[in-house]
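# for reference, the sequence and a predicted model appear below.
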Amino acid sequence: MKSTTRGTLAALLTGVAAAVGATATPAAAVETVPVPVPLQGVENSLGVELPTLAGEIPLPTPGAPEGPQYVEGRLIPERVIPQLPVSGGLPGADLRAPLPRLLGDDFDHVGVGTEAADLRTLAPGLTLDAPLTAPGADNYGMPEPKLPQVGVLTPLLQTVPAANVVTGPGL
């Protein structure tokens, strides 16, 4: 095998491995920090079975804002103050509580669980236009007066929260 063929094959395999590795992670994964709530000491001291409680706190990550967009016929670009995207998540929780002898002789449980959900936001932005038009040939290259324009770009909030309620044997 020639060295150029080996180099081409190595570059191809490296590209395929990078593409497979990039698609292996879920696109909607939320980076969270688990927060366990230790209740074992209270259970041991009181001699009672207590609920188990755990949570997840998402880590917000700011994104890069879209810069101003230049539009023909305007002196000031659109989105003078751009919207800042921030992605993170809603916190998740898991609660399991015992139900003694409700459904049988053993301890049964009821559980409520909410998973950390993706949350995408955009901060409000501002767009405005000057009180002059762009210079035109009709007025010998001079701009004409016009009414100024100001607009507020509305904030955006997108998420899909979900919860599960379950019952079953044991805690």
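Structure's in. What do you need? Numbering: from 1, shown residues only.
# all contacts plus neighbour counts: C-alpha atoms, from now on.
Will do.
# just the endpoints, please. Distance across stretch 17-34?
Across its full length, stretch 17-34 reaches 31 Å end to end, with Cα to Cα, to the nearest Å as the criterion.
# got the buried residues for it?
Buried residues in stretch 17-34, counted by 16 or more other Cα atoms under 10 Å: 30, 31, 32.
# put this next to the previous one:
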Amino acid sequence: MKPTTRGTLAAVLTCVAAAAGAAVATPAAAVDTVPVPLPLNGVEQSLGMELPTAGAEIPLPVPGAPEGPRYVEGRLLPERAVPQLPVGAGLPGLGLRAPVAEVPGDDFRHVGLDVPASGLRTLGPGLALDAPLTAPDPDNFGLPDPKLPQAGVITPVLQAVPGANLGLGQGL
């Protein structure tokens, strides 16, 4: 093979390998929660009885992009000197199924509790500052006027909607 053919073939194979690696990595990056099972199978076999099954979901925090500074007419500094950082995550989830003995009727043999992972939206605290001078004043030969400095803390935000389900059923 000629050296140019080898170079072209190597470039094509490199691109194909990169595309295949990106296709494999995409589903893992798209996961919002990580399941955490609690293995109790060995205890069930050693004790000879049915034990509850339990599992949890741990959310992965995802930082967002902060809003940029907003310039307001009449101020020397932007409105938000230190912007708020948004972080999207979730509250952990829990799943529990436990056997229930001696319940009247054959339809209800297990009790279950599901607490699904719910979304959580947060914004960190921010800072708003203003300089002790006004904008240049054309009536004052272009010089700024003095004023009292301003400082403020933008409060953090926390939003979530948790929920839970409790029910009876036939199987685990």
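Ah, there it is. Predicted model only: the values in this text are computed from it and were never measured.
# picking that back up, tell me which of the buried residues of stretch 17-34 of the first structure fall in strands.
residue 32 (DSSP state E).
# okay if I get the buried residues of stretch 17-34 of the first structure as a markdown table plus distance to residue 143 of the first structure?
Below are those laid out as a markdown table (distance: Cα to Cα, whole Å):
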| residue | distance to residue 143 of the first structure |
| --- | --- |
| 30 | 51 |
| 31 | 52 |
| 32 | 54 |
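# nearest to residue 163 of the first structure, of the buried residues of stretch 17-34 of the first structure?
Nearest to residue 163 of the first structure, judged by Cα to Cα, of the buried residues of stretch 17-34 of the first structure is residue 30 at 16.1 Å.
# ok, that closest one to residue 92 of the first structure distance?
Using Cα to Cα, residue 30 of the first structure is found at 11 Å from residue 92 of the first structure.
# if I look at these two, which residues touch both of them?
Common contact partners of residue 30 of the first structure and residue 92 (Cα atoms under 8 Å, 6 or more residues apart in numbering): 116, 117.
# does the most centrally placed residue in the second structure sit in a helix, a strand or a coil?
Nearest residue to the geometric centre of the second structure (Cα atoms, centre = their mean): residue 89, 2.2 Å. Reduced to three states with DSSP: H, G, I helix; E, B strand; the rest coil, the structure at residue 89 of the second structure is strand.
# contacting residues around it?
Going by Cα under 8 Å, 6+ apart, the list of residues near residue 89 of the second structure reads 32, 59, 60, 61, 62, 119, 120, 121.
# distance check, it against residue 120 of the second structure.
Counting by Cα to Cα - residue 89 of the second structure and residue 120 of the second structure are separated by 5 Å.
# same question, residue 37 of the second structure
Applying Cα to Cα to residue 37 of the second structure and residue 120 of the second structure gives a distance of 22 Å.
# neighbour count: these two, which is higher?
More crowded of residue 37 of the second structure and residue 120, by other Cα atoms under 10 Å: residue 120, with 18 against 13.
# and the helix or strand the more buried one falls within, how far from the first structure on average?
In this assignment (DSSP states H and E), residue 120 of the second structure forms part of strand 118-123. Strand 118-123 of the second structure differs from its equivalent in the first structure by a mean of 0.6 Å after superposition (mean Cα distance after the TM-score superposition for the first structure).
# which residues sit against that strand?
Taking Cα under 8 Å, 6+ apart as the rule, strand 118-123 of the second structure contacts 84-93, 156-163.
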